[in-house]
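Trainee: this is a predicted model, with the sequence first.
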Amino acid sequence: MSSALAESYRVVLFDYVGSGRADPSAWDEQRYSSLEGYAQDVLEVCAELDLREVTFVGHSVSAMVGVLAAAKAPQRLSRLVMVAPSPCYIDDDGYRGGFSAEDIDELLESLESNYLGWSAAMAPIVMGNTDRPELGQELTTSFCATDPDMARVFARTTFLSDSRQDLMTVTVPTLVLECRQDVIAPREVGAYVRDTIPGSRLVTLEATGHCPQLSAPQATAEAITDFLRVA
């Protein structure tokens, strides 16, 4: 997906601390026990590279990180693209996040007791597309490459977060991308995000699973490009 966008736009990719090739010595459990810590990282990257009028593309909980960063520095982030976003994973009165509180407790307990086993079981569910097992394996490999202690903190920060109120702070043009079928962020979530962010645009991709940037990269890139042309 990023290679397609890079043909027309400058694309800056980075790994959050605690994942990928980020410096593990930069990890601080207290800082990354809140999405605010990740939002601050985004702004530090923008400041270091002197980036302005940025379109922030965030997937899943990272979309909420973008919301927080845009509220802190609207002079840096001028547009948001939220790919399969979820402001809250736990069902509430009048809100369907996709999981009960008991589901999340069980998920976190499983992760903490056997991270590698959890990764092998969870990654294919997150990815979906059972007819393309190589995608699930790619995500499993990514999960397993993450330090288990850091992954536990990130998972707890992610699944216990509630950013619904933060959506109301968004004032920049926003694109919400959802998949036709997604067990992590059901269709009700996409509609909720669209209805809560004034003027936002919701596009349903002909894709399944929670990672359309991997399972349907061309369709995802085209939707983002269409948004950038008119936003």
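Mentor: Yes, it's here.

Trainee: okay, CA-based contacts and neighbour counts for the rest of this
Mentor: Fine.

Trainee: where along the protein do the strands fall?
Mentor: Here the chain has its strands, by DSSP state E, at 54-59, 77-83, 174-181, 201-208.

Trainee: want to throw the ones you listed into a markdown table with distance to P133?
Mentor: Shown next, in a markdown table, are those (distance: least, C-alpha to C-alpha, whole Å):
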| stretch | distance to P133 |
| --- | --- |
| strand 54-59 | 21 |
| strand 77-83 | 22 |
| strand 174-181 | 17 |
| strand 201-208 | 13 |
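
Trainee: for D92, which of the ones you listed is the nearest?
Mentor: Minimum separation from D92 across those (C-alpha to C-alpha) falls at strand 174-181, 20.5 Å.

Trainee: mind listing the helices for this structure?
Mentor: 2-6, 35-48, 61-72, 101-113, 115-127, 133-144, 148-159, 187-196, 212-215, 217-230 (DSSP state H).

Trainee: please name every helix or strand in contact with the third one.
Mentor: With contacts defined as 3 or more C-alpha pairs under 8 Å, 6 or more residues apart in numbering; DSSP states H and E, helix 61-72 has these neighbours: helix 35-48, strand 54-59, strand 77-83.

Trainee: can you rerun that using 7 Å?
Mentor: Secondary-structure packing of helix 61-72 (3 or more C-alpha pairs under 7 Å, 6 or more residues apart in numbering; DSSP states H and E): helix 35-48, strand 77-83.

Trainee: A further structure is provided below for comparison with the first:
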Amino acid sequence: MRSARRHVIDTDGRMVPVDVQRRNNVVVTGRADGPTLLLAHGFGCDQHLWRLVAPRLAERFRVVLFDHTGAGKSDRSAWSAQRYASLDAYAEDVLLLCRELDLREVVLVGHSVSSMIGVLAANREPDRFAGLVLLAPSPRYLDDDGYRGGFSRDDIDELLASLESNYLGWAATMAPVIMGTPDRPELGEELTNSFCQTDPAIARVFARATFLSDNRADLAAVTVPTLVVDSAQDAIAPPEVGRYVRDQIPGSTLVTLDTTGHCPQLSAPEAVVDAISVFTDAL
């Protein structure tokens, strides 16, 4: 991989150089001659949550893993509350990473909030992407007239208040609910541990950027082939949301996995690998 310097605008409006590979803990694995998959993790997680699907995908594809700025083993000194108060900065990070590695014809696989980060990135530079795989996506978590996101405003306010007042307690309570696999408590524990490794200050800002976002208007602008993958039961993104995303993105397709929970890459990794592979092979 090349080691070049890209630039971002800091909180004072100045252009500053960034070592993207170091900042986002970029890891490239798999077949150098295969199609490129860029795996983007969701809120409170890092690239480790792809651990059950990445090795299988690497048998046939070039797989690029990274940590969002502020997550995992990224350079946390590069994070600022002002820059990362919206999903736009995360989308720009994805594009910087693609430029740094000179990635083209990329299939971006975005989990949860990263599905919308992927949408934003692909809408800005569609020629760079061969396709999008939106895993458990939600363009808006809040219910609205004619739209069910799964949460009322009171629900979101309570969630954010709990997260801000006692992040570790929130993580221990919410992670098993998000995972949705009470018969496999070890998966809920893994997600809890992932949440607990996140800096609470960073988590609070990312949570607001995530749960108060509304990217519904961005869906119709997607021009690259898109696969929507959701679970039959998901407390965070109910099935209505997957159908809504499918209906709003022109030409997209929907695969609903026979699984529960918001993290099928952990609870049903084989099915996720199969869905990604079939979609990518058809491009």
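Mentor: Nice, thanks for sending it over. Because the structure is a prediction, the values reported are computed rather than measured.

Trainee: quick TM-score on the pair, please.
Mentor: TM-score for the superposed pair, counting by TM-score structural alignment, normalised by the length of structure 1: 0.99. Supporting figures: 231 aligned residues with a C-alpha RMSD of 0.6 Å.

Trainee: on that earlier part again, now the strands of structure 1 as a markdown table including mean neighbour count and distance to A155 of structure 1?
Mentor: Compiled in a markdown table, the strands of structure 1 are given as follows (neighbours: other C-alpha atoms under 10 Å; distance: least, C-alpha to C-alpha, whole Å):
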| stretch | mean neighbour count | distance to A155 of structure 1 |
| --- | --- | --- |
| strand 54-59 | 20 | 15 |
| strand 77-83 | 24 | 18 |
| strand 174-181 | 23 | 21 |
| strand 201-208 | 18 | 22 |
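
Trainee: of all these, which lies closest to S25 of structure 1?
Mentor: Comparing the strands of structure 1 against S25 of structure 1 with C-alpha to C-alpha, the closest turns out to be strand 54-59 (24.1 Å).

Trainee: what's the match for S200 of structure 1 in structure 2?
Mentor: Aligned counterpart of S200 of structure 1 in structure 2: S252 (TM-score structural alignment).

Trainee: I meant to write I90 of structure 1 there.
Mentor: Aligned against structure 2 by TM-score structural alignment, I90 of structure 1 finds its counterpart in L142.

Trainee: ok, which of the strands of structure 1 comes nearest A101 of structure 1?
Mentor: Proximity to A101 of structure 1, assessed across the strands of structure 1 by C-alpha to C-alpha, is greatest for strand 174-181 (21.7 Å).

Trainee: so that closest one corresponds to what in structure 2?
Mentor: With TM-score structural alignment as the criterion, strand 174-181 of structure 1 aligns to 226-233.

Trainee: mean shift of the matching stretch relative to structure 1?
Mentor: After superposition onto structure 1, the mean distance of stretch 226-233 of structure 2 to its aligned counterpart is 0.3 Å, using mean C-alpha distance after the TM-score superposition for structure 1.

Trainee: and that stretch, how far from the chain's centre?
Mentor: Chain-centre distance of stretch 226-233 of structure 2: 14 Å, with C-alpha atoms, centre = their mean, to the nearest Å.

Trainee: can you list contacts of that stretch?
Mentor: Stretch 226-233 of structure 2 is contacted by residues 131-136, 239, 242, 246, 252-261 when judged by C-alpha atoms under 7 Å, 6 or more residues apart in numbering.

Trainee: kindly report the same for stretch 58-71 of structure 1.
Mentor: Contacts of stretch 58-71 of structure 1 (C-alpha under 7 Å, 6+ apart): 35-36, 38-40, 42-43, 56, 77, 81-87, 158, 163, 166-167, 169-170.

Trainee: that stretch maps to which residues in structure 2?
Mentor: The aligned range for stretch 58-71 of structure 1 is 110-123, by TM-score structural alignment.

Trainee: can you check stretch 7-16 of structure 1 too?
Mentor: Going by TM-score structural alignment: stretch 7-16 of structure 1 matches residues 59-68.

Trainee: and what of stretch 26-37 of structure 1?
Mentor: On structure 2, the counterpart of stretch 26-37 of structure 1 by TM-score structural alignment is residues 78-89.

Trainee: let's have the helices of structure 1 in CSV, adding mean neighbour count and distance to F14 of structure 1.
Mentor: CSV is the format used below for these (neighbours: other C-alpha under 10 Å; distance: least, C-alpha to C-alpha, whole Å):
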stretch, mean neighbour count, distance to F14 of structure 1
helix 2-6, 14, 12
helix 35-48, 17, 9
helix 61-72, 24, 12
helix 101-113, 15, 25
helix 115-127, 18, 21
helix 133-144, 17, 15
helix 148-159, 18, 17
helix 187-196, 18, 25
helix 212-215, 20, 15
helix 217-230, 16, 18
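
Trainee: can you say which of these is nearest to G20 of structure 1?
Mentor: Checking the helices of structure 1 against G20 of structure 1 by C-alpha to C-alpha gives helix 133-144 as the closest, at 7.8 Å.

Trainee: what's the closest one aligned against in structure 2?
Mentor: Helix 133-144 of structure 1 maps onto residues 185-196 of structure 2, going by TM-score structural alignment.

Trainee: what's the closest non-adjacent residue to the alignment partner in structure 1 of R216 of structure 2?
Mentor: Using TM-score structural alignment as the criterion, the counterpart of R216 of structure 2 in structure 1 is R164. Closest residue to R164 of structure 1 apart from its sequence neighbours, by C-alpha to C-alpha, 6 or more residues apart in numbering: P87 at 5.3 Å.
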